[in-house]
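> okay, here's the prediction I keep looking at, along with the sequence it came from:
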Amino acid sequence: MLPLVLSALLLASSPATPPADWSTPFERSSGNTTATYAQCIAYYQRLDKAYKEITVREVGETDSGRPLHEVVISTGGGKADPATARRQGHRVVLIQNGIHPGEPEGIDASMMLARDLVQKPALRQLLRNTTVVLIPIYNVGGALNRNSTTRVNQNGPESYGFRGNARNLDLNRDYVKQDSRNARAFAELFQRWQPDVFLDNHTSNGADYQYTMTLIPTQKDKLHPVLSQYLTAQLLPALYQGMDQKQWPLTPYVDFLGRTPDARGLVGFLETPRYSTGYAALFNTIGFVTETHMLKAFAPRVWATYDFMTVLLQAIQTQDAALAQARTAAAQQMTAQQEFPLAWKLDTTRAETFTFRGYLGHLKPSEVSGQPRLYYNQQEPYTKPIPFYNSFRATTTVRRPAAYLIPQAWGEVVERLRRAGVQLQRLRQDTTLTAEFYHIDDYKTSSRPYEGHYLHSQVQVTAQPQTVHFLRGDYVAQLNQPAARYLVEMLEPQATDSFFAWGFFDSILQQKEHFSDYVFEDLAAELLRQQPELRQRLEKLKKENAEFASNGQAQLEWVYRNSPHYEAAYLRYPIARWQGRALLVD
């Protein structure tokens, strides 16, 4: 009997199993350490095993050869898929971290947020009507390329990743062209979840000022008007107020016109679809980019990012119905929208006033060059109203067609359309159609490569009906679908980030056939004899232009370009704008 009693007493006095240590590498350090890729993924996998509310999945490849992960946080564990989340009426918030792994605040803040959403009752309630989807580290290759020197202007952490990915691409310029496997995986993830709100965490470069965090919301004039009204009247005020309460006052992203922010004022950021939030806006998703200030210490930058995410989730929970209503209205109204903007310009005649907290900037001689250099004096803080130019107007618009006809030869374009959720049909049989085609009249091309492409800009086109033979299997993209705006901005060549602008159609810019002048001379003469009106036009040009009149080769070229022998497809944009009858499609 005694041994049993003794054993019971020994068991009762044995120390309890210590609680699991859920601290992150950031928390275990002096506040100047960011998690490695391996540490980050392992931490989420531990959470997945411990909590039914957290699901970690591989969702695609990256250029590094390592997978892209998503972390889904939802109460009950049964809403870890998009269909269930939508059926339950949940708002979906997609948070992306580490697109530039040298700007890692979101990586560490999101690890703590995921843990606290399931461990802290006050935060757990934020999941009542919201599903959170995290991309732990988007630029995996950049995260693996760890160093302590490339962020030369940044105050910590001790080591971090590199801006370029495994192919040295800046992934925040790759959302439409999708040169990287990362961007292709993101597009599929984005369309699967169709988030209501998207957040991309960053660190700023630029001026010195008092704020720890700056914010880029989707440019209000680029959002659908219903969403723009909701963003500016409800969501943004709640975010600014919430961050004020947490002692992290916000400012618009500090991009400015003069030498210093207070010289001529701040300028809103125009995020075209190459950028994450510009891409999201094509699908009526409200986007935010946090930009913590590079000169502040790493720890407050991380905590400001953490607090912003909690404030955002709180605002979305409070405004759940308003957000849902705005997105539904925008989707419905887009089905009837006839005019779509393609390019934008800052309106410098309109400015808001923002009370900005900065430091005075001065000039002093450079110790390197002896020339005047700028510096900010932190002993001279100021708070004063300055202009904020945040209105953009459309400079190019287009009327929507009923459909686009896309020859199957342009497979790279079709692949990207499919990843964007575009509903495509295919012609059942070879068909000759008269449709509207663009002739590329002029364009400018960058003299240096930009993210692997020589970008085209200032594209000028002439629209004209042409009769063209399409093949069985060519694609038809109707515009009465949710991806209508995406289709317009990708397939209209004048759009800033269209597939034409990125060089996907460059082969049409090169002539494939020409003539031998000594042979064509006789044929040209016969053409002029058979077509007196052509001869009259030629003679008129010679009278009007002495240089042309003295250039026999130019005259021969003119006859060739106005003859049946000239290439019909040269400089003809191959995608047709269709307004006609219904087509036989599968």
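Arrived safely, thanks for sending. Residues are numbered from 1 along each chain as shown.
> rest of the way, CA atoms for contacts and neighbours
Noted.
> okay, M243 and M309: tell me how far apart.
Counting by Cα to Cα, to the nearest Å, the gap from M243 to M309 is 10 Å.
> next: T84.
Per Cα to Cα, T84 is found 23 Å from M309.
> so which of the two has more stuff around it?
M309 (22 against 12; other Cα atoms under 10 Å).
> spell out the secondary structure type for the more buried one.
Secondary structure, DSSP: H, G, I helix; E, B strand; the rest coil: M309 is helix.
> try K384
strand.
> neighbours around it, how many?
Using other Cα under 10 Å, K384 is surrounded by 11 other residues.
> return the residues in contact with it.
Shown in contact with K384 (Cα atoms under 8 Å, 6 or more residues apart in numbering): T355, F356, R357.
> neighbours of the last one, how many?
I take that to be R357. 20.
> try R167
Number of residues near R167 (other Cα under 10 Å) recorded here: 14.
> now swap in D522 and tell me
For D522, the count of nearby residues is 10 (other Cα under 10 Å).
> the residue nearest to Q45 when sequence neighbours are not counted sits in which helix or strand?
Leaving aside its chain neighbours, Q45 sits nearest to V56 (6.4 Å; criterion: Cα to Cα, 6 or more residues apart in numbering). Here V56, judged by DSSP states H and E, is contained in strand 54-61.
> by contact count, what packs against whichever helix or strand comes after that strand?
Going down the chain from strand 54-61, the next helix or strand is strand 67-73, by DSSP H and E. Counting contacts by 3 or more Cα pairs under 8 Å, 6 or more residues apart in numbering; DSSP states H and E, strand 67-73 packs against strand 54-61, strand 130-135.
> and the ones you listed, which is most packed in?
Mean neighbour count (mean count of other Cα atoms under 10 Å) peaks for strand 130-135 among the helices and strands packed on strand 67-73, with a mean of 25.
> that one packs against which elements?
Packing partners of strand 130-135 (3+ Cα pairs under 8 Å, 6+ apart): strand 67-73, strand 91-96, helix 298-318.
> between that strand and strand 54-61, how big is the angle?
Comparing the axes of strand 130-135 and strand 54-61 via axes from the mean of the first three to the mean of the last three Cα atoms, to 10 degrees yields an angle of 40 degrees.
> please compare the first structure with the one that follows:
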Amino acid sequence: MFSFLLTALLLTAPAAKDDWRTPFEKGNGNTTATYAECLAYYQRLDAAYPEITMRAAGTTDVGQPLYEVVVSLDGDADPASVRAKNRRVVFIQNGIHPGEPEGIDASMALVRDYVQQKELRRQLADVTLVVIPVYNVDGMLTRNSTTRANQNGPEQYGFRGNARNLDLNRDYLKQDSRNARSFAQLFRKWQPDVFVDTHTSDGADYQYTMTLIATQRDKLHPALSVYMQQSLLPALYGGMAQRKTVMTPYVDFEGRTPDARGLVGFLETPRYATGYTTLFNTIGFITETHMLKAYAPRVKAQYDFLDLMVRTVHAQAATLARARTAAEAELLTQTTFPLSWQLDTTQVEKISFRGYAGEMRPSEVSGQPRLFYNRTKPYTRQINYYNTFKPVVSVEKPVAYLIPQAWEEVLDRLRLSGVQLRRLTRDTVLTADTYYITDYKTGSRPYEGHYVHSGVELRTEQQPRPFRAGDFVAYLDQPAARYLVEALEPQATDSFFAWGFFDGILQQKEYFSDYVFEDVAAELLRKDPALRARLEKLKAQNAVFAQSAAAQLDWVYRQSPYYEKSHLRYPVARWQGGRLPVE
């Protein structure tokens, strides 16, 4: 097993020329590999062991390749071939936040051990291991000792932002970075059964070295949710406890301290790693080692968890395969899809939590009361855990989405995520469900490079619309169906509309001069008594409207043929009819 004692390492290490210790193991317990050291170590493993394949899998914003490392007993590193052999795929991603590097160091040792130790090799009989050594290459190259102000080591580490100062763990659906676009292609090639993203926590102080975010159970397909809750999670929590690293769910809470009001489950929407992977029926985990624990125990905790994950998937391979097969089959017939979720505070369970007493004392900075966690007062007590979410907005899926070819940025991202797209072979007019955006809210400040929309309200019309030869059709009878719904339905939390990809429709391109349109509007009202009646009713109901000549003139304009139909019209249409003329 992985050891952090130099003496134990020397007892088991080969001769000096075959010294396979990682850079972390050669250090003082408080150092992490540089990017060059990490690559060199994997390259050396790749050269020495045919079971290991290291290769570039795309590029990153800093211009360096994104690498993948594949560990397969027969050397098979072809995703299609591996799936044809009915192997489970465990996909580990490290260094999305390179200031949180435990997974980087742990995975180097894990890959080595899984080819060098007979007992571990047996776990790969029906499992293929895929590792991204460093996802945010950009941030790892920005090495420093200060930006993780709350963290206890290592001595130097990388930076959270990438070369474009993006937090890559908010970029999975919008895919502004090359890193995210490369990941999407790699992820869809492998179609892993389980995905693990390694992190270090922020927040409260408590006794645990490791906390865990599992895919939110209500968002996961029921077949996979049952498997995860009844089989996978108990094995992982139990195994970590046996290794003397007791875990707890991620410490996210709303009170002053975790025990004040209890923990709240983390709702990962598709902007996050495990929110995105869930759209494709992959069970996701984010490991969060505690920032205030010493670095060496944090690396060990990551190693133990990753090792347990491979062992558990090996032991439960058949059960996992059945659950995933059921989920994928049922996805094709699923008709209703949730778009946004809300915590159900009426549903609560009790968990045992090991914390420290939160107390107040005067601040030496401000003189005001400040919170501190008193480590001389540890406790173990039952606290509330809220981890039930209910859908608040859902949608019935269409037969297909019709996507005009003009929206290339969106189409590119659909392709990267494995969406099967067809193209219309001729110009045609199609009567389809068409959304109009009737209201929305926009953040007052940019978030990850966008002004994000929320609170979207819609009006739906059945409307004949012209589509051109070459416009795209995305049928929903495909494995990417759930991704398509959450990406293209405007009300979804992380839809392309929410991220501003369709903002061009929110601005009018034509308008009127009031002194000219006054006469036109008067003529419209004379010819259409029903329109006049509607205007008078609005004036009677709304005193502010009744006093505003401009508002009344604008209202008449919007009811007239002069008002452009494309204003606030969502360009993606929902097709509910039969098959279309596509290539």
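Arrived safely. Everything numeric here is computed off the predicted structure, so don't read it as measured data.
> TM-score for these two?
In this superposition the chains share a TM-score of 0.97, using TM-score structural alignment, normalised by the length of the second structure; 570 aligned residues with a Cα RMSD of 1.0 Å.
> looking at the helices and strands packed on strand 67-73 of the first structure, which is nearest to K177 of the first structure?
Closest approach to K177 of the first structure among these (Cα to Cα): strand 54-61, 16.7 Å.
> so H199 of the second structure, which of the three states?
Classified using three-state DSSP, H199 of the second structure is strand.
> one more: R163 of the first structure?
coil.
> same check, this time on R327 of the first structure
helix.
> with adjacent residues omitted, what lies nearest to the equivalent of it over in the second structure?
Aligning on TM-score structural alignment places R327 of the first structure opposite R324 in the second structure. Excluding the flanking residues, the one nearest R324 of the second structure by Cα to Cα, 6+ apart is L224, at 6.3 Å.
> I'd assumed A323 was in contact with the one you found.
Yes: here L224 of the second structure reaches A323: they are 5.4 Å apart, a contact under Cα atoms under 8 Å.
> neighbour-wise, which of these two wins?
Taking neighbours as other Cα under 10 Å, L224 of the second structure and A323 compare with L224 leading, 25 against 19.
> doesn't that one lie inside a helix?
Yes: counting by three-state DSSP, L224 of the second structure is part of a helix.
> give me the residue at the spatial middle of the second structure.
Nearest to the mean C-alpha position of the second structure, by Cα atoms, centre = their mean, lies Y272 at 2.3 Å.
> looking for the alignment partner of that one in the first structure.
Aligned by TM-score structural alignment, Y272 of the second structure pairs with Y275 of the first structure.
> OK, contacts around its match?
N172, R173, D174, Y175.
> one more time with 7 Å, if that's ok
N172, R173, Y175 (Cα atoms under 7 Å, 6 or more residues apart in numbering).
> save those as CSV, and put in distance to E539 of the first structure and neighbour count too.
Formatted as CSV, the contacts of Y275 of the first structure follow (distance: Cα to Cα, whole Å; neighbours: other Cα atoms under 10 Å):
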residue, distance to E539 of the first structure, neighbour count
N172, 54, 18
R173, 51, 18
Y175, 52, 24
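> determine the set of other helices and strands touching the strand holding V56 of the first structure.
helix 37-50, strand 67-73, helix 181-193 (3 or more Cα pairs under 7 Å, 6 or more residues apart in numbering; DSSP states H and E).
> may I see the buried residues of the helix or strand just after the shortest one?
Same thing as strand 67-73 of the first structure. Reading on from strand 67-73 of the first structure to the C-terminus, the next helix or strand found by DSSP H and E is helix 82-87. Using 16 or more other Cα atoms under 10 Å as the test for burial, helix 82-87 of the first structure gives P82, A85.
> just the element for L292 of the second structure, please.
Using DSSP H and E, L292 of the second structure falls outside every helix and strand.
> that one corresponds to which position in the first structure?
Applying TM-score structural alignment, one finds that L292 of the second structure aligns to L295 in the first structure.
> what is the neighbour count of its match?
21.
> leaving out sequence neighbours, find the closest residue to it.
In space, L295 of the first structure is closest to N155, 5.2 Å off (Cα to Cα, 6+ apart).
> that neighbour should be in a strand, yeah?
No: the assignment for N155 of the first structure, made by three-state DSSP, is coil rather than a strand.
> which position in the second structure aligns with it?
N155 of the first structure maps onto N152 in the second structure, by TM-score structural alignment.
> what about the strand holding V56 of the first structure, how far off from the second structure?
Compared with the second structure after the fit, strand 54-61 of the first structure shows a mean deviation of 0.5 Å (mean Cα distance after the TM-score superposition for the first structure).
> so which bit of the second structure is that strand matched to?
Going by TM-score structural alignment: strand 54-61 of the first structure matches residues 52-59.
> picking up where we left off before, what's in contact with the strand holding V56 of the first structure?
Taking Cα under 7 Å, 6+ apart as the rule, strand 54-61 of the first structure contacts 44-45, 47-48, 67-74, 77, 80, 181-182, 185.
> between the contacts of Y275 of the first structure, which sits nearest R115 of the first structure?
So of the contacts of Y275 of the first structure, ranked by how close each gets to R115 of the first structure (Cα to Cα), first place is N172, at 27.5 Å.
> what do we get in the second structure for that closest one?
For N172 of the first structure, the residue aligned by TM-score structural alignment is N169.
> map R354 of the second structure across to the first structure for me.
When the first structure is aligned by TM-score structural alignment, R354 of the second structure is paired with R357.
> I'd assumed E380 was in contact with that match.
No: look at R357 of the first structure against E380 with Cα atoms under 7 Å: they stay out of range, at 10.8 Å.
> quick check: buried residues in stretch 375-389 of the first structure?
Neighbour-count burial for stretch 375-389 of the first structure [16+ other Cα under 10 Å]: Y375, Y376, Y382, I386, P387, F388, Y389.
> okay, these in JSON lines with secondary structure next?
Output for those, formatted as JSON lines (three-state DSSP):
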{"residue": "Y375", "secondary structure": "strand"}
{"residue": "Y376", "secondary structure": "strand"}
{"residue": "Y382", "secondary structure": "strand"}
{"residue": "I386", "secondary structure": "strand"}
{"residue": "P387", "secondary structure": "strand"}
{"residue": "F388", "secondary structure": "strand"}
{"residue": "Y389", "secondary structure": "strand"}
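> apart from its neighbours in sequence, what residue is nearest the equivalent of P225 of the first structure over in the second structure?
Using TM-score structural alignment, the equivalent of P225 of the first structure in the second structure is P222. Setting aside the residues directly before and after it, P222 of the second structure is nearest to A327 in space (Cα to Cα, 6+ apart), at 7.5 Å.
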